[in-house]
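J.: whatever this is, show me its structure:
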Amino acid sequence: MTLIQPFIEYGFMRRALVACIALAVSATPLGVFLSLRRMSLMGDALSHAVLPGAAIGYLISGLSLVAMGIGGVIAGLAVALLSGAVSRFTPLKEDASLSGFYLGSLALGVTLVSLRGSSVDLLNVLFGSLLAVDNSALLLVGFIAVFTLFMLAVIFRPLVIDAFDPDFLRSQGKWGAPLVHGIFLLLVVMNLVAGFQVLGTLMSVGLMMLPATSARFWSRHLAWMLVIAMGLAIVSAFTGLTLSWYLSLPAGPAVVLSAAVLFFVSVLAGPCGGMLRRR
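T.: The predicted structure follows:
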């Protein structure tokens, strides 16, 4: 009873938990597919890439969730498309071009926020303010979660094929593979924007990737990996928020740190390739 008491008594704790659960349900499946496609670092890069768009929305409309969200989506997609174009038309690999764009985007975003905002605003943008999630932010995160689950159901089969046999998907039609890849990137950027509203740009990718990579140590079946990843993310959210309440820790980093602890436990003791099981 003591563990759930803060969530019973305080509305801001309930809103924070619901926001994290919505992110867990929608973002972690995307993290599983990023991991399977060996694109894990792209999630981290895109989480930084949304910052200048969100900063421009902040300069125009202040702390408006709609303006910052739209700006973040546009900036994230622009960086993804530009890095893909550079890798296609130059000898530079996509990971190298993406690193150049996202580092520039991070610096630009921090500069733009600093022009008008205070150091507190900058900290909120970079690290989020999980316990300050209001109803409008909760509605935005919930909408993105529902839209993500619907689109994943629509493109699930070609997305699985693209993860395991991309050449076969390309052979089925000229526009099939690029369309699936484009929708997938859009969903990743939208969920990073949702995470940005809750956990900040530096932490939003943590809840997406850490449970996803942990799940690979507990099952080799895709369906179970998706379920386990979502479960680990929800456990991380509950544990992190509980620790933040009783130990006076920052909520967002506590949630991501809980996910990191579960990742290390999975690496050590996971039945599918864990270090102790191998020995």
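
J.: C-alpha from now on. contacts and neighbour counts both.
T.: Will do.

J.: which ones are touching Leu210?
T.: Shown in contact with Leu210 (C-alpha atoms under 8 Å, 6 or more residues apart in numbering): 259-260, 263.

J.: er, Leu126 I mean
T.: Leu126 touches 200-203, counting by C-alpha under 8 Å, 6+ apart.

J.: 10 Å instead, please
T.: 48, 51, 106, 109-110, 120, 196, 199-204 (C-alpha atoms under 10 Å, 6 or more residues apart in numbering).

J.: which one of the residues you listed has the most neighbours?
T.: The most crowded member of the contacts of Leu126, judged by other C-alpha atoms under 10 Å, is Leu51 (34 neighbours).

J.: so it touches Phe127, yeah?
T.: No: using C-alpha atoms under 10 Å, Leu51 is not in contact with Phe127, being 11.8 Å away.

J.: whatever helix or strand Val113 lives in: which residues count as buried?
T.: Here Val113, judged by DSSP states H and E, is contained in helix 94-116. Buried residues in helix 94-116, defined by neighbour count with 16 or more other C-alpha atoms under 10 Å: 94, 97-99, 101-102, 105-106, 108-110, 112-114.

J.: need the residues you listed in JSON lines (columns: distance to His221).
T.: Formatted as JSON lines, these follow (distance: C-alpha to C-alpha, whole Å):
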{"residue": "Glu94", "distance to His221": "29"}
{"residue": "Ser97", "distance to His221": "33"}
{"residue": "Leu98", "distance to His221": "30"}
{"residue": "Ser99", "distance to His221": "32"}
{"residue": "Phe101", "distance to His221": "35"}
{"residue": "Tyr102", "distance to His221": "33"}
{"residue": "Ser105", "distance to His221": "37"}
{"residue": "Leu106", "distance to His221": "36"}
{"residue": "Leu108", "distance to His221": "41"}
{"residue": "Gly109", "distance to His221": "39"}
{"residue": "Val110", "distance to His221": "41"}
{"residue": "Leu112", "distance to His221": "44"}
{"residue": "Val113", "distance to His221": "43"}
{"residue": "Ser114", "distance to His221": "46"}
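
J.: let's see this one next, to set against the first:
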Amino acid sequence: MTELWDLLVGPFVEFGFMRRALAGCLALSLGAAPVGVFLLLRRMSLTGDAMAHAILPGAAISYMIAGLSLPAMTAGGIISGLLVAMASTLVARSGRQSEDSSLAAFYLMSLSLGVVIVSTYGNQVDLLHVLFGSVLALDDDTLLLIGVISSITLLGLAVLYRPLVLECVDANLLPRRRAWGSVAHFGFMGLLVINLVAGFHALGTLMSIGLMVLPAAAARFWARTVNAMLVLSALLALVAGVAGLLLSYYFEWPTGPTIVLTLGLLYCVSLLLAPAGLLRRKNRPRRHYET
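T.: Below you'll find the model as predicted:
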């Protein structure tokens, strides 16, 4: 029992960088995973993936100007993400093109521009840092930023909870109240962008969306209500974060991809074994509608 305890807890007790990484995973789980639930219920998972790449040029331009500066890269990523979100929304509302098509166009341009800038003005190490993050190198300032973003996210979701749920149930309910419909949409997109920026500092632009989509998708197989999905997705994200950190520590695997891969494993287990999964769903009696 002592050996198991040392195996699971020892790295976090012994090393400060492991404790900071654990704190970062906890904060990201509380903020990003609940956003992922609404992302999933609104059928915007691929939109989230596109937005994760849309923050890259802003962060890259900030890197070109100020180097690996936390405030500069945070501000650049948020501005870039919001600009792409607003541009794609305006194009979609003009009726010229669907939102997914316009978003795909803008995010592809953003991703290409960001990679060109980092590759031209940086080096291979900097490019890997931007794309895959460095969760084991989180400092106190980055942890504070992630904690503040998670707190803002929880407060924002509490304010927007009702309109977001209504829109998940039926997208035609909110347009009757146009003010709330616009507030809910742009408010949610803002929460999405700032959480992607928070995840960018820990997991990089390529991996940050995984901490949103995968725990929400796994929780969907176990939970039947939105509240249960919100809580369970955060718990799954935290469990995968701890497991990913330990696997990365003992096997010297890249930490961000290991955490996302652990989330993918939890998703596959849920897909097979959850009450709504592939294996158990066949054996469950089907419900019949009653009048």
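
J.: filter the contacts of Leu210 of the first structure to the buried ones?
T.: 259-260, 263.

J.: from those, which land in strands?
T.: Using DSSP state E, no member of those falls within strands.

J.: as JSON lines, those with distance to Gly76 of the first structure would be great.
T.: Putting these into JSON lines (distance: C-alpha to C-alpha, whole Å) gives the following:
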{"residue": "Ala259", "distance to Gly76 of the first structure": "24"}
{"residue": "Ala260", "distance to Gly76 of the first structure": "25"}
{"residue": "Phe263", "distance to Gly76 of the first structure": "27"}
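
J.: and Phe12 of the second structure, which helix or strand is it part of?
T.: Counting by DSSP H and E, the element that carries Phe12 of the second structure is helix 2-14.

J.: so where is the following helix or strand past that helix in the first structure?
T.: Toward the C-terminus, helix 2-14 of the second structure is succeeded by helix 16-41 as the next helix or strand (DSSP H and E). Taking TM-score structural alignment as the measure, the first structure aligns residues 11-36 with helix 16-41 of the second structure.

J.: buried stuff in the matching stretch?
T.: Buried residues in stretch 11-36 of the first structure (16+ other C-alpha under 10 Å): 12-36.

J.: mean deviation, it versus the second structure?
T.: Here the mean offset of stretch 11-36 of the first structure against the second structure after fitting is 0.6 Å, by mean C-alpha distance after the TM-score superposition for the first structure.

J.: gap between that stretch and the chain center?
T.: Relative to the chain's own centre, stretch 11-36 of the first structure is displaced by 8 Å; criterion: C-alpha atoms, centre = their mean, to the nearest Å.

J.: cool, stretch 53-68 of the first structure as well?
T.: On C-alpha atoms, centre = their mean, the centre of stretch 53-68 of the first structure falls 19 Å from the chain's centre.

J.: in space, what's closest to the aligned residue in the first structure for Val242 of the second structure - neighbours in sequence excluded?
T.: Matched to the first structure by TM-score structural alignment, Val242 of the second structure sits across from Phe238. Nearest in space to Phe238 of the first structure, with sequence neighbours left out and distances taken as C-alpha to C-alpha, 6 or more residues apart in numbering, is Leu17 at 6.7 Å.

J.: I figured the one you found hits Ala132, correct?
T.: No: shown here, Leu17 of the first structure and Ala132 do not form a contact pair, counting by C-alpha under 10 Å, at 11.6 Å.

J.: about what we covered before: any common contacting residues for Leu51 and Phe127 of the first structure?
T.: Here Leu51 of the first structure and Phe127 have 196, 200-202 as joint contacts, going by C-alpha under 10 Å, 6+ apart.

J.: what is the nearest of those residues to Met209 of the first structure?
T.: Nearest to Met209 of the first structure among these is Leu202, at 12.7 Å by C-alpha to C-alpha.

J.: I'd say that closest one and Val110 touch.
T.: No: between Leu202 of the first structure and Val110 there is no contact under C-alpha under 10 Å: 11.7 Å.

J.: can you list residues touching both of the two?
T.: 51, 125-126.

J.: who touches the helix holding Phe12 of the second structure?
T.: 1, 17-22, 242-243, 245-246, 249-250.

J.: angle of that helix against helix 16-41?
T.: Angle of helix 2-14 of the second structure versus helix 16-41, following axes from the mean of the first three to the mean of the last three C-alpha atoms, to 10 degrees, is 90 degrees.

J.: list the buried ones in helix 2-14 of the second structure?
T.: For helix 2-14 of the second structure, the neighbour count (16+ other C-alpha under 10 Å) marks 11-12 as buried.

J.: against the second structure, where does the helix ranked longest in the first structure fall?
T.: In the first structure, with assignment by DSSP state H, the single longest helix is helix 135-164. Matched against the second structure by TM-score structural alignment, helix 135-164 of the first structure falls on residues 140-169.

J.: buried set for that stretch?
T.: Those buried within stretch 140-169 of the second structure under the rule 16+ other C-alpha under 10 Å are 142-143, 145-147, 149-150, 152-154, 156-157, 160, 163-164, 167-168.

J.: please apply the same query to stretch 56-74 of the first structure.
T.: 56-59, 65-74.

J.: mind checking which of the residues you listed land in helices?
T.: 56-59, 65-74.

J.: what's the helix holding Val113 of the first structure packed up against?
T.: When contacts are defined as 3 or more C-alpha pairs under 10 Å, 6 or more residues apart in numbering; DSSP states H and E, helix 94-116 of the first structure packs onto helix 40-49, helix 51-61, helix 65-89, helix 119-127.

J.: out of those helices, which is closest to Met275 of the first structure?
T.: helix 40-49 (21.2 Å).

J.: the inter-axis angle of the closest one versus helix 119-127?
T.: 160 degrees.

J.: related to what we said a few turns ago, quick one: contacts for the residue nearest to Phe238 of the first structure?
T.: Contacts of Leu17 of the first structure (C-alpha under 10 Å, 6+ apart): 7, 11, 23, 130-131, 133, 234, 237-238, 240-242.

J.: next one: Cys168 of the second structure
T.: Counting by C-alpha under 10 Å, 6+ apart, Cys168 of the second structure touches 38-43, 162, 174, 226.

J.: quick one: stretch 51-59 of the second structure aligns where in the first structure?
T.: The aligned range for stretch 51-59 of the second structure is 46-54, by TM-score structural alignment.

J.: any idea how far apart the tips of the matching stretch sit?
T.: 13 Å (C-alpha to C-alpha, to the nearest Å).

J.: hmm, back to that, check the fit of whichever strand or helix holds the match of Val242 of the second structure onto the second structure and give the mean distance.
T.: Applying DSSP H and E as the criterion places Phe238 of the first structure in helix 222-247. Mean deviation of helix 222-247 of the first structure relative to the second structure after superposition (mean C-alpha distance after the TM-score superposition for the first structure): 0.6 Å.
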